[in-house]
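> below is the structure, and that's it, no one-letter string:
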């Protein structure tokens, strides 16, 4: 069903067309078709998180193989995050300019080939270069995936589905640990990179079926293409549900068109997605998002990049520490599921703050556990809240910005997080050497608490709102 003609004038006509596309998307019921598209995006997310997590489980073996000092090990861990920082910025801005689908494909090729190359690394510099490229590909995929899911899934379940997608990271961590646990004793760390690189090839072939975002096409003025993609999606939903589509809500289209209408006061911000992030309308949101990601990732990666090494110092073997980390990471699976439910039940702000604060408490308890039983219990709870926290970050961030700058905003916020991720693994070994292993978990707890404070004081609530309304 089509709406009435948009208002006259080129800019207002574009706003009206954008509003029509958004309204048609929002009236679509969730069906097997949207879930299939979501599964394609989430499957890629799963495999690339397996690759990111590998170093957590392989670092002990790599330290032995190359005879690395603690400083060199920290630098190797930091290279992945440095690559993610670059990928976040490049792919986020490229996606807003060139489209979601093409950039999404390129990111998979980059990190898949880099993973295969890492298996043949003959020196530390070569391995560091490979991990940097893996980071570029994986980091580039993140803002594009967030934008795609948020732009295709209706507002009433948008947060839940992005949180579920991010929850595949917890599954990826567990699978990464399982791959490492079974491959390390028999084939060594190089073959773990081979396995993940081959998985990337399979997912790349599946991913080719993903459509372009009609919201992005409409925003770019490519209305014929947006109409074609939108009509195809509507036909697929009708086929999947076996029922006619509900009518388009004119109020939604009008509200979106009003939000999307250009402002004479901010022409540069509309033309430049980076300028949009720092324009008066979005400046506070950008400060909150950048700070939230920075401190949350200092906490997370400051802990997780060194957790297997710290366990080794407590008497675990390399394989034993990998098995222990894999088991406690299982706690992240119910964690992201709970976060997905709460994001739609009580809202983005309270859920994000709750998981950050609880992650801080669990990290402190883990760092001060007296025996292996409490080490396991507190570690399981810690992973429950830390992986739930990730679901909150990824669900919340893309909702803060308009379509023209959504991937750019998500990419830049994530890039600030990668700065924290780089600093965390480099700061922690120094503190551990001077003050003991528990210091790593105190740093993590502090980072989570600061991020929670930023969300509570500067954040806006986005639950259940159409993207164009909440991002206006």
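Perfect, I can see it now. Bear in mind the structure is a predicted one, so any value in this text is a computation, not a measurement.
> use CA for all of it now, contacts and neighbours both
OK.
> quick one: the helices in the stretch 151-300 of the chain?
Taking DSSP state H, counting those that start in this stretch, the helices of the stretch 151-300 of the chain run over residues 155-183, 189-207, 214-219, 223-241, 250-260, 267-271, 273-277, 283-304.
> closest to residue 429 out of these?
helix 283-304 (9.2 Å; Cα to Cα).
> quick one, what contacts residue 177?
Listed by Cα atoms under 8 Å, 6 or more residues apart in numbering, the contact set of residue 177 reads 53, 54, 57, 322, 323, 325, 326.
> ignore what I typed, I meant residue 203.
Residues in contact with residue 203 (Cα under 8 Å, 6+ apart) are 40, 43, 44, 47.
> and those as a markdown table, adding secondary structure, neighbour count and distance to residue 187?
Output for the contacts of residue 203, formatted as a markdown table (DSSP: H, G, I helix; E, B strand; the rest coil; neighbours: other Cα atoms under 10 Å; distance: Cα to Cα, whole Å):
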| residue | secondary structure | neighbour count | distance to residue 187 |
| --- | --- | --- | --- |
| 40 | helix | 18 | 30 |
| 43 | helix | 19 | 26 |
| 44 | helix | 25 | 25 |
| 47 | helix | 26 | 20 |
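> mind checking the SS state of residue 30?
coil (DSSP: H, G, I helix; E, B strand; the rest coil).
> want to compare, so here's the second one:
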């Protein structure tokens, strides 16, 4: 039995949950940093007298970095290993977050936010790829959605930091706390193994065999296998054009449109949410309270998506959650009472973040091992361009006198469009081997 087959036949065990927590905590720290800028913006705008357009630029600067980081880190992960790149990108964005607390003017903050985004954009697709390559096929969707659920925990942490520290200690305190995840790099070095599929793709058979043997022993599985010397192989250079050639052309088109649309809607809504609430007449503290309540709805959204994704499939779950999120965004835009804002905002968080969990499940499944991180990184990078545009566009719309309802009608149309794209162009990958799907 070959090593990949042995890996896929290892039942769900303590190892898989330990890997989920190890990668998930890195994911949580990413989300905490992303959430912090949303909560910092209202206080920063007041302290520095920023215009809506300048606030949009701050949100977009990090997303420019995420686009660059996603591409370069995806390439690096396929060449140098998932584990190394995971640790390096986490360290980069943690240090850069601390530097944001030392920013002395608008321009310096833009530079530091770019560096934060570079690290964030590199870490996310690499972590998802690593978890994907270790998850058994029947439970792969559940594990990736659960990995994405740590994003909700990170946003909750950001909301709590904002609520407890910003009103009393200033916006700088939030960034200094956001630098603490740098210490987690030492945990990654000890707790996270290199991808078995990556090792095999590089001809490192003995290392892959050792890892799989240890997993089998821990799970009580026996398999007969005698490792042979790795074959001398020619390293095939990853070409960008390959993403747009059969059999990947349709998959790439679908993923790029999906990523662009969901990132555009997510960052356009959630980066601005505390500021939009403040613009509606709520105090900063009251706005933080409302957003904290809405953020709590993210976790059950992830868990419901984790339940459905391996039962009704990736396409159906993703399209359902995107369409429901669109409906909630429309309701939120036209809500005219605090209770209605909370209800529609919570539903928007529930379905939008549940959809995100499926996106991170679905994306790595559509490419083979040798280009999995590269293809996933490019999809994420294209998405970041949507995120770059969204905060700036919302800023210009608000600066030009656009209504609250008009902003959310735009996001409603965006999410309905990408739901239709998934239904038309998407392929179902539920419970299939990664090799069966990708080639």
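Okay, I see it. Just so we're clear, the structure is a prediction, and the values are computed from it rather than from any experiment.
> related to what we said a few turns ago, now the contacts of residue 177 of structure 1 in TSV, with secondary structure, distance to residue 240 of structure 1 and neighbour count?
Below are these laid out as TSV (DSSP: H, G, I helix; E, B strand; the rest coil; distance: Cα to Cα, whole Å; neighbours: other Cα atoms under 10 Å):
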residue	secondary structure	distance to residue 240 of structure 1	neighbour count
53	helix	36	20
54	helix	38	22
57	helix	42	31
322	helix	43	27
323	helix	42	21
325	helix	41	23
326	helix	38	22
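> what is the nearest of those residues to residue 361 of structure 1?
For the contacts of residue 177 of structure 1, the minimum distance to residue 361 of structure 1 (Cα to Cα) is 18.7 Å, reached by residue 325.
> what's that closest one in contact with, if anything?
So residue 325 of structure 1 contacts 177, 307, 308 (Cα under 8 Å, 6+ apart).
> kindly recompute the last result at 7 Å.
residue 308 (Cα atoms under 7 Å, 6 or more residues apart in numbering).
> residue in structure 2 paired with it?
By TM-score structural alignment, residue 325 of structure 1 lines up with residue 291 in structure 2.
> same thing with residue 272 of structure 1?
Matched by TM-score structural alignment, residue 272 of structure 1 corresponds to residue 238 in structure 2.
> aligned partner of residue 5 of structure 2 in structure 1?
Using TM-score structural alignment, residue 5 of structure 2 sits opposite residue 23 in structure 1.
> now the angle from the helix or strand containing its match to helix 223-241?
Here residue 23 of structure 1 sits within helix 10-27, counting by DSSP states H and E. For helix 10-27 of structure 1 against helix 223-241, the angle by axes from the mean of the first three to the mean of the last three Cα atoms, to 10 degrees is 10 degrees.
> any idea what residue 301 of structure 2 aligns with in structure 1?
By TM-score structural alignment, residue 301 of structure 2 lines up with residue 335.
> my understanding was that its match contacts residue 385; is that so?
Yes: with contact defined as Cα atoms under 7 Å, residue 335 of structure 1 counts as touching residue 385 (5.8 Å).
> residues touching residue 362 of structure 1, list them.
For residue 362 of structure 1, the contact set (Cα under 7 Å, 6+ apart) comprises 378, 381, 382.
> repeat the analysis, applying 8 Å as the threshold.
Counted by Cα under 8 Å, 6+ apart, residue 362 of structure 1 has contacts 378, 379, 381, 382.
> that one pairs with which position in structure 2?
So, by TM-score structural alignment, residue 362 of structure 1 is matched to residue 328.
> could you say which helix or strand holds the residue nearest to that match when sequence neighbours are not counted?
Closest residue to residue 328 of structure 2 apart from its sequence neighbours, by Cα to Cα, 6 or more residues apart in numbering: residue 348 at 5.0 Å. Secondary structure assigned from DSSP H and E places residue 348 of structure 2 in helix 338-365.
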